[in-house]
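>>> Predicted model, plus sequence, below.
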Amino acid sequence: MPVNILFSARPELWPVYQPLLTKGLSEAGLDFNLATELAPDQVDYAAYAPNGGLLDFTPYSRLKAVLSLWAGVETIAGNTTLTAPLARMVDHGLTQGMTEWVVGHVLRYHLGMDRHITAQDGVWIPDAPPLATERRVCVLGLGALGEAAAQALAALGFNVTGWSRSAKDIPGITCLHGDDGLQHALSRAEIVVLLLPDTPATENTLNADTLALLPKGACIINPGRGPLIDDEALLAALNTGHIGHATLDVFRVEPLPADHPYWAHPNVTVTPHIASETRPTTAAQVICENIRRGEAGEPFLHLVDRNLGY
């Protein structure tokens, strides 16, 4: 009997994923039926994007797992109609893309690239930046993306501190956790990178109080989730000069409205949610591997803890 797999995502993704999933499932030796429309009570697995239209999982009575095509699962983790296991997307293509973006922007701040690009006024200022070993970087969030970024920065010699809600142990990284750990991590951070998930517990992680803990002139990089930052508090800290600059890739409302103060602020860089994205080639491999595992009775990869929301 074939395994029935529903592809539930935007229609334009179907011709991209269909051959990739077909190839991967065939190589796994599975007998399968992959389609964009199936009787709900016949679906075994759903390769799923929250913007694909499927919201009510009640009729999907034999569903073995929902396999998200997105890294973020905040829009589905709280869906009470979904009782089957939920796996988030963790793939090396997405991780590599995020690591490259984060390292690039940390180096931009570290080396003072903006100043040299804009100061073409004939003034010779030979002030070299410190070495990376003298630059303190804090990565908030030590999941797959945060750990990869932290390790890449440490490999370049940066003094890296990582913070997470629960205790972590990563070689070469000073790992802190809990409220006291957050205060300590921020109090010494010259560059802060946010890679936390979007949950009620992480909303406004950077707010007026926590921003005040940062050294004067600290820089912020947010490729994680928009709600991690209290926007009004960040703007206030930028206006006083306590925060030197912020590079923001994610926002509470996207696209970022044209009249939002971030666009015009001289000390804010806006990028249009491009830090990283799911790469179909590598994402399809993750989906196929989880289906193979499900059919072999093996544990699924990257399962979401519905209580934590990630």
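Cool, the structure landed.
>>> only C-alpha atoms for contact and neighbour calcs from this point on.
OK.
>>> ok so Glu12 is a helix residue?
Yes. Assessed with DSSP: H, G, I helix; E, B strand; the rest coil, Glu12 lies in a helix.
>>> Contacts for the helix or strand where Thr22 lies next, please.
Per DSSP states H and E: Thr22 is located in helix 14-27. Outside helix 14-27, the residues within contact range by CA atoms under 8 Å, 6 or more residues apart in numbering are Phe7, Phe32, Leu34, Thr36, Pro280, Thr281, Ala284, Gln285, Ile287, Cys288, Arg292.
>>> Pasting the second one now:
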Amino acid sequence: MIRIYFAAGARNWPGYRDTLPAALREAGIEAEISTEAPDPAAVDYIVFAPGGDIEDFSPFTRTKAVLNLWAGVERIVGNPTLTQPLCRMVDPSLTEGMVEWVVGHTLRHHLGMDRHILKRDAGWTQIVPPLARERPVAMLGMGELGAACARALAALNFPVTGWSRSPKTVEGIPCAHGEAGLEAVLRQAQIVVTLLPKTPGTENLLDARRLAWLPQGAVILNPGRGALIDDAALLAALDGPLGHATLDVFRVEPLPADHPFRRHPKVTVTPHIAADTRPASAARVVVENIRRGEAGLPFLHRVDTRRGY
């Protein structure tokens, strides 16, 4: 009998109470799921989420993997007691949600929806937007989510260029890397999407110097991590030539009521809704990794703890 400890917190359990057992049955896996702290030496797999029920992983000597319910792992990857394999969540539904948010807000800014949807007392100013093929997009981060969003925008004829810290190859999407590549990508981008993980190497990636590379009127969409952008530098750029910033993630969440982002006329705030883990599909991802662990196969989406993602 496989023993699973659902240590992702009581707030998450209702979504998995039925979906996780159903996914196990579908895979033909017999397992016992515990939501209360079990004997650590008897646990085969831990299902986890930041803010969950474990801080010290060292007693779980039998555990074959820690299966994270979030795509982001920055709040767990630095835990010195975590010696078990850690797998991040790559959920097809999460990817779908992110693609929809990115495409929706890209089209909103590209088409000038805020300006063109007439209010009762508005005038009649005809400003025709360019075609998508005339609106360059920079996708910063070419992992699972970034690549999916890049492909979706390219399918709408946006000329998308990807950027990542290390070389990446994504079919149909030209990709750059490194500092020189970042400058080249930003200098031509009218819309920038940030979908990088938070690591020491990506924190404040968009600082004052790099924001100054953007063309006048450029728009930033950040559904990735709040720490990717220097808040003060972004506000200063918005007071100048930067066109708009639509932000879904922040250094402190919920975003404080008195934060300048809430008042700035060139900022749109969405409450961390760009993508979320859907229990029904996420449970299947968790179970697939359990199946692989029991079969002696490599885990999917295993985190390189040295790189932080």
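All right, it came through fine. On a predicted model such as this, the values are computed, not experimentally measured, just so you know.
>>> one step back: ok, average deviation of the helix holding Thr22 of structure 1 from structure 2?
Per the superposition on structure 2, helix 14-27 of structure 1 and its aligned residues are separated by 1.6 Å on average (mean CA distance after the TM-score superposition for structure 1).
>>> State the distance from the residue lying closest to Ala132 of structure 1 once chain neighbours are set aside to Asp231 of structure 1.
Of all residues not flanking Ala132 of structure 1 in the chain, Phe158 sits nearest, at 4.5 Å (CA to CA, 6 or more residues apart in numbering). Per CA to CA, to the nearest Å, Phe158 of structure 1 is found 28 Å from Asp231 of structure 1.
>>> now do Ser68 of structure 1
Separation of Ser68 of structure 1 from Asp231 of structure 1 (CA to CA): 29 Å.
>>> Surely Val128 of structure 2 is within a strand?
No. If the criterion is three-state DSSP, then Val128 of structure 2 is coil and not within a strand.
>>> so what's His92 of structure 1 closest to, chain neighbours aside?
Using CA to CA, 6+ apart, the closest residue to His92 of structure 1 is Thr282 (6.8 Å).
>>> On the three-state scheme, whatever residue of structure 2 lines up with that neighbour is what?
Taking TM-score structural alignment, Thr282 of structure 1 has Ser281 as its aligned residue in structure 2. Using three-state DSSP, the three-state assignment for Ser281 of structure 2 comes out as helix.
>>> list the contacts for Ser281 of structure 2?
By CA under 8 Å, 6+ apart, Ser281 of structure 2 lies in contact with Asp91, Pro92, Ser93.
>>> list the ones among these that structure 1 also has?
Mapping the contacts of Ser281 of structure 2 onto structure 1 (both residues aligned by TM-score structural alignment, their matches' CA atoms under 8 Å) leaves Asp91, Pro92, Ser93 still in contact.
>>> Who wins on neighbours among those residues?
Asp91 (26 neighbours; other CA atoms under 10 Å).
>>> distance of that one from Pro200 of structure 2?
As defined by CA to CA, Asp91 of structure 2 lies at a distance of 25 Å from Pro200 of structure 2.
>>> Out of the contacts of helix 14-27 of structure 1, grab the one that's most surrounded.
For the contacts of helix 14-27 of structure 1, counting by other CA under 10 Å, the largest number of neighbours falls to Ile287: 28 neighbours.
>>> quick one: the strands in the stretch 201-309 of structure 2?
In the stretch 201-309 of structure 2, strands defined by DSSP state E, counting those that start in this stretch lie at 219-222, 244-247, 267-269, listed in chain order.
>>> List the buried residues in the last one.
In terms of neighbour count (16 or more other CA atoms under 10 Å), strand 267-269 of structure 2 has its buried residues at Val267, Val269.
>>> so what's Val102 of structure 2 closest to, chain neighbours aside?
Excluding the flanking residues, the one nearest Val102 of structure 2 by CA to CA, 6+ apart is Cys149, at 6.8 Å.
>>> Assign that neighbour to helix, strand or coil.
Of the three states, Cys149 of structure 2 takes helix according to three-state DSSP.
>>> after the longest helix seen in structure 1 comes which helix or strand?
Ranked by number of residues, the top helix in structure 1 under DSSP state H is helix 92-111. Once the chain leaves helix 92-111 of structure 1, the next helix or strand it forms, by DSSP H and E, is helix 113-118.
>>> just checking, what packs against the helix or strand following that next one?
Moving toward the C-terminus from helix 113-118 of structure 1, the next helix or strand (DSSP H and E) is strand 136-140. On a contact count with 3 or more CA pairs under 8 Å, 6 or more residues apart in numbering; DSSP states H and E, strand 136-140 of structure 1 meets helix 144-155, strand 159-164, strand 191-194.
>>> if you set the cut-off to 6 Å instead, what comes out?
strand 159-164, strand 191-194 (3 or more CA pairs under 6 Å, 6 or more residues apart in numbering; DSSP states H and E).
>>> If it's not too much trouble, I'd like those strands exported to CSV so that mean neighbour count and distance to Thr83 of structure 1 sit alongside each entry.
Listed next are those as CSV, based on neighbours: other CA atoms under 10 Å; distance: least, CA to CA, whole Å:
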stretch, mean neighbour count, distance to Thr83 of structure 1
strand 159-164, 24, 27
strand 191-194, 26, 30
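>>> could you dump those strands to CSV with distance to Pro257 of structure 1?
CSV is the format used below for these (distance: least, CA to CA, whole Å):
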stretch, distance to Pro257 of structure 1
strand 159-164, 31
strand 191-194, 22
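>>> And the ones you listed: which comes nearest Ala246 of structure 1?
Among those, strand 191-194 comes nearest to Ala246 of structure 1, with 9.4 Å by CA to CA.
>>> contacting residues around the closest one?
With contacts defined as CA atoms under 6 Å, 6 or more residues apart in numbering, strand 191-194 of structure 1 is touched by Val137, Cys138, Val139, Leu140, Ala218, Cys219, Ile220, Ile221, Asn222, Gly224.
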